[in-house]
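> what's the 3D shape of this:
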Amino acid sequence: MSTTTARAAKAPDTRSPIRKLLTSFGFQILAALVLGIAAGLIGRQISVDGAPTVLSDTLDKIGSSYVTILRAAVVPLIFTAIVASISNLRRVQNAARLAGQTLLWFAITAFIAVSIGIALGLIIQPGARAGEGLEAPAEPSRVGSWWDFLLGLIPQNFLGITVSTYPGAAEGTFSSSVGFNILQVIVVATVIGIAALKAGKKAEPFLAFTESLLKVIQRVLWWIIRLAPLGTFGLIGSAVIKYGWDKLVGLAWFAIAIYVGLALVLFVVYPILVKTHGLSIKQYFSGVWPAVQLAFVSRSSIGTLPLTERVTERNLGVPRAYASFAVPFGATTKMDGCAAIYPAIAAIFVAQFFGIELNFVQYLLIVIVSVVGSAATAGTTGAIVMLTLTLSTLGLPLEGVGLLLAIDPILDMGRTAVNVAGQALIPTIVAKREGILDEELYNAPREGLPFADDSGDDSNEDDSTAPDAAPEASAEPAPAR
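Prediction:
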């Protein structure tokens, strides 16, 4: 594959320094974080005995509405992204080798992350240092298991639609909600993508339609992403009011262990991998940072997917055909934060809290579950079910899950940020090893108009069908194609 990259002409940036700062996506996210924390602290002060207030309700509505909108785009995004990514492999030389290398490096980094988690759990001893006021609640209502994971792979219907019915508030009434089993959506999309490849030329109209639909969905999701500062303000403010800082007291050492582990992976392990492959650490972080920021506040690898794919292509120089396969694949299976560091430290915490001594075989099981079972998080509720899967595999008390729920939203922000950083790193490393990385684009200055809106006119975007074509890098990526 040629690594020559077509670049679109870029309009000169004539904005003043103040306007550049105010229109910077990173600054807007940071400002929303600060304002959200401030609003949350005010909300806690004016609340009487934790009763809801106008401020708390407003923040909750803003945050929950943003998450609802984000989730609405997840299913069509996953389906079209996976089908398109598999179909794009037909444009890549040595596609099987690239896919194998991607899986291998997913496993390598997951092994490193879970090893760090185990080491920190043994060194910091978070369970032994837990606050005396902590009490083990009842077992969680939902428990992850290997049977649930395996049975969850079997699609119940084309779209993986699930319907749950619960008793209503009034006696004799019931309420139902419709959801999607994301793992089943992934299976269906994968099978259809492979079938389309096998069908050959007869499937070209379908693949062209899917790729076109993906661009439309990405554009819609890009509009949602631009609302991220508003969503951040509501989510952070509501979290501060709901959980406060006092929740961290009893679980302070656990939270410290998690964030130390996340920091080691993000700021030590990943830079070492970048450097050993002859790439600039500074350029990697400046390129991936917009996606990491959004992942931190949205707590959704899937919701961040379009931005992750964009920075991987346009900032890090990974060819489009390969990135469009590796990044969506990684968004559903590559989770060093949720599926490696967190369950390792959490399992050790639970064992220490209940006074259970773990043996070598159990530590080995933690590694196996983390490396092999991360895909189980795709169709469930993320790290919590991954934790129950780990605890049930080790035979540890499932009541321990309830101990950690109070601060899970705080931890989930860091976990998701590390997930997304890894999802962009692995395609970059593999592309470099295979000689298809556009290093000129990788090393290009991060400049340009962030989120320059072309108002639907793609004349300034490179829309070449060449698999490795990508516009010039920018500090924050241009609108989704």
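> please make it C-alpha for all contacts and neighbour counts, starting now.
Will do.
> from residue 324, how far out is residue 460?
For residue 460, the distance to residue 324 equals 21 Å [CA to CA, to the nearest Å].
> before we move on, what about residue 268?
Counting by CA to CA, the gap from residue 268 to residue 324 is 27 Å.
> what secondary structure does the residue most central in space within the chain sit in?
The centroid of the chain falls nearest to residue 301 when counting by CA atoms, centre = their mean (2.0 Å). What DSSP: H, G, I helix; E, B strand; the rest coil gives for residue 301 is coil.
> likewise residue 179?
On the basis of three-state DSSP, residue 179 is classed as strand.
> likewise for residue 164?
Strictly by three-state DSSP, residue 164 counts as strand.
> is it true that it touches residue 177?
Yes: when contacts are counted by CA atoms under 8 Å, residue 164 is listed as touching residue 177 (5.4 Å).
> state the distance from the residue nearest to the centre of the chain to residue 361.
Distance from residue 301 to residue 361, by CA to CA: 32 Å.
> number of nearby residues for residue 289?
20 (other CA atoms under 10 Å).
> quick one: the helices in the stretch 301-450 of the chain, in order.
Under the criterion DSSP state H, counting those that start in this stretch, the stretch 301-450 of the chain contains helices at 305-314, 320-333, 342-353, 360-372, 383-394, 400-404, 408-433, 439-442.
> got the contact list for residue 90?
residue 197 (CA atoms under 8 Å, 6 or more residues apart in numbering).
> need the three-state assignment for it.
Taking three-state DSSP, the label given to residue 90 is helix.
> wait, residue 250 touches residue 127, no?
No: counting by CA under 8 Å, residue 250 stays clear of residue 127, with 10.1 Å between them.
> neighbour count winner among those two?
residue 127 (23 against 16).
> separation between residue 16 and residue 22?
On the measure of CA to CA, residue 16 and residue 22 end up 10 Å apart.
> which of the residues in stretch 55-67 are classified as buried?
Buried residues in stretch 55-67, counted by 16 or more other CA atoms under 10 Å: 55, 56, 59, 60, 61, 62, 63, 64, 66, 67.
> run this one through as well so I can compare:
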Amino acid sequence: MSETTAVRRKSLPKVPFWAQTFIGLGLGIVLGFIAKNGNVEWLTTTLTEVGSMFVRLLKLAVPPLVFTAILVSVANLRNVNNAAGLALRTLGWFLITSLIAVGVGLTLGLLTDPGQGVDKADLPKPEKGTTNGDWLDFLTGIVPTNIVDAFAKPNVLQIVFLAVVLGAAILSVGKKAEPLINGAEIVLEVVQKALWWVIRLTPIGTAGLIGSKVATYGWDSLKPLSTFAIDIYVGCAIILFGVYPLLLATVGRVNPVKFFQGAWPAIQLGFVSRSSVGTMPVTQRSVIGLGVPKDYASFAVPFGATTKMDGCAAIYPSIAAIFVAQYYGIDLGPKEYFLIVLVSVIGSAATAGLTGAIVMLTLTLDTVNLPLAGVALLLAIDPILDMIRTATNVAGQAVVPVLVSAREKTLDLEKYNNPKSIDAADDDASDADDTTKNVPAQTDRREPVSV
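Coordinates of the predicted model:
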């Protein structure tokens, strides 16, 4: 490379990753409208395939990423002081924030009556017997009968179960299991490196995902479900920009604006990818960049990515249950509302960090004895709603470690008050090798995102 070329490259303005993603978002919307209004079938097909390929690439990393991340995070608890206490406090805040989220969802549903006045002719006819499992299927499905099937399908809950059990066994064995931990850390580093390559394709994937939805559904599909869709977005916005900042300011006694500065890359990626697990490496690096201790973050973030779902498991099923009940003319009493709260708070793991919240919805409807066929009514707009749900999930997965660390006085306030954008990490790329020799990849927040 000539010196002139190098100088030209340095003089070119660098486009931040968030700007690249929003450019992809805008381009996707424009192309989607062109495809739909102009009946350009090949463009619709291309957008659909590009979006589907991006999601498939994210899902491809899910089994090894979840298994090694959970395994390493459990094993690393040996390096955390008061590990049991921190784990309990983390779980406690997961439950508290989920309870608040389901309360917001139920309140919105009761105030707006999303299922009242909906013309049934405007909605797709539900298929008979539409179901994705009940509580018995969920509980019995946690323990795998075949290890290979757990990874081949994949069943994230079963993978989490295997990783937790193996991690606990490693803690019991002690130093003899160090080679196994080192091997898992190497695998995790390789998987995360490959996943970072996929994440860099987010602007292209965003154009395909958004464009295909606009080309397929347009905005017409939102009309008969407009109140329901607005409720989901408003509910998630209340949690994301109201409840979380309030908790950070009052409980954590930290500046909420700084949190969003540091966590925004993860929240943004969750919005466009619709995958909490796929976003997990970005979430973890953002949390560490906000000053959360690495050893604790390596436990809390993977744990949250598979169990902490305020958008998908709290707000969405609570509003959806009210919608389905009103659509079918079924009255809900105090017992049913209590069951909705219960299943939303303790059933978050059913969503397992993958795109979509249909499993959680069927669990809720089954528990309250509402028609499972109601699930089909909401499938048409589910991809549009899943974006804000996942963004809320990811934000909650980042908020709780910050809250716990702040309460435990282990949060690095200097880092928190001066969050370093992941995009700015390119300046440190030259010495990246020195930082990864002794530190697993999930704790190195200097991995660049921009391309």
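> any idea what the TM-score comes out to?
Overlay of the two chains. TM-score (TM-score structural alignment, normalised by the length of the second structure): 0.92; 440 aligned residues with a CA RMSD of 2.4 Å.
> now which residue in the second structure aligns to the residue nearest to the centre of the first structure?
Aligned by TM-score structural alignment, residue 301 of the first structure pairs with residue 276 of the second structure.
> do the same with residue 231 of the first structure
Using TM-score structural alignment, residue 231 of the first structure pairs with residue 205 in the second structure.
> quick one, what contacts its match?
24, 50, 51, 53, 54, 55, 273.
> TSV for those residues, including distance to residue 429 of the second structure?
Formatted as TSV, the contacts of residue 205 of the second structure follow (distance: CA to CA, whole Å):
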residue	distance to residue 429 of the second structure
24	26
50	30
51	30
53	29
54	26
55	28
273	26
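> out of the residues you listed, who's nearest residue 289 of the second structure?
residue 273 (21.6 Å; CA to CA).
> chain neighbours aside, what residue packs nearest to residue 46 of the first structure?
residue 53 (7.8 Å; CA to CA, 6 or more residues apart in numbering).
> burial count for the one you found?
14.
> contact partners for it?
Applying CA under 8 Å, 6+ apart, the residues near residue 53 of the first structure are 43, 46, 47.
> just the buried residues of these.
By 16+ other CA under 10 Å, the contacts of residue 53 of the first structure give residue 43 as buried.
> which of the contacts of residue 53 of the first structure are conserved in the second structure?
Of the contacts of residue 53 of the first structure, the ones still in contact in the second structure (both residues aligned by TM-score structural alignment, their matches' CA atoms under 8 Å) are 43, 47.
> which of the contacts of residue 53 of the first structure fall within helices?
Residues of the contacts of residue 53 of the first structure located in helices (DSSP state H): 43, 46.
> residue 311 of the first structure: which of the contacts of residue 53 of the first structure is nearest?
Using CA to CA, these come closest to residue 311 of the first structure at residue 43, 36.4 Å.
> and the closest one? What does it align with in the second structure?
So residue 43 of the first structure corresponds to residue 35, using TM-score structural alignment.
> does its match really touch residue 215, like I thought?
Yes: counting by CA under 8 Å, residue 35 of the second structure does reach residue 215; the two are 5.6 Å apart.
> show me whatever sits in contact with both of these two.
With CA under 8 Å, 6+ apart as the test, residue 35 of the second structure and residue 215 both reach residue 44.
> mind checking what residue 89 of the second structure lines up with in the first structure?
For residue 89 of the second structure, the aligned position in the first structure is residue 101, judged by TM-score structural alignment.
> and the aligned residue in the second structure for residue 347 of the first structure, what is it in contact with?
Superposed on the second structure with TM-score structural alignment, residue 347 of the first structure falls opposite residue 321. Listed by CA under 8 Å, 6+ apart, the contact set of residue 321 of the second structure reads 340, 361, 364, 365, 370.
> quick one, strands of the stretch 51-200 of the first structure?
Applying DSSP state E, counting those that start in this stretch to the stretch 51-200 of the first structure gives strands spanning 161-167, 174-180.
> tabulate those strands in CSV, adding columns for mean neighbour count and distance to residue 448 of the first structure.
Output for the strands of the stretch 51-200 of the first structure, formatted as CSV (neighbours: other CA atoms under 10 Å; distance: least, CA to CA, whole Å):
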stretch, mean neighbour count, distance to residue 448 of the first structure
strand 161-167, 11, 42
strand 174-180, 11, 39
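> possible to save these as CSV with distance to residue 212 of the first structure?
As requested, the strands of the stretch 51-200 of the first structure are exported to CSV (distance: least, CA to CA, whole Å):
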stretch, distance to residue 212 of the first structure
strand 161-167, 24
strand 174-180, 23
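> what distance do you get for the equivalent of residue 281 of the first structure over in the second structure to residue 419 of the second structure?
With TM-score structural alignment as the criterion, residue 281 of the first structure lines up with residue 256 in the second structure. Going from residue 256 of the second structure to residue 419 of the second structure by CA to CA gives 12 Å.
> just residue 77 of the second structure next, same as before
26 Å.
> equivalent analysis for residue 204 of the second structure, please.
Distance of residue 204 of the second structure to residue 419 of the second structure, computed by CA to CA: 27 Å.
> ok, residue 172 of the second structure next?
In terms of CA to CA, residue 172 of the second structure sits 37 Å off from residue 419 of the second structure.
> from residue 216 of the second structure, how far off is the nearest residue to residue 40 of the second structure once chain neighbours are set aside?
The spatial neighbour of residue 40 of the second structure that comes closest, neighbours along the chain excluded (CA to CA, 6+ apart), is residue 34 at 7.3 Å. To residue 216 of the second structure, residue 34 of the second structure is 11 Å away according to CA to CA.
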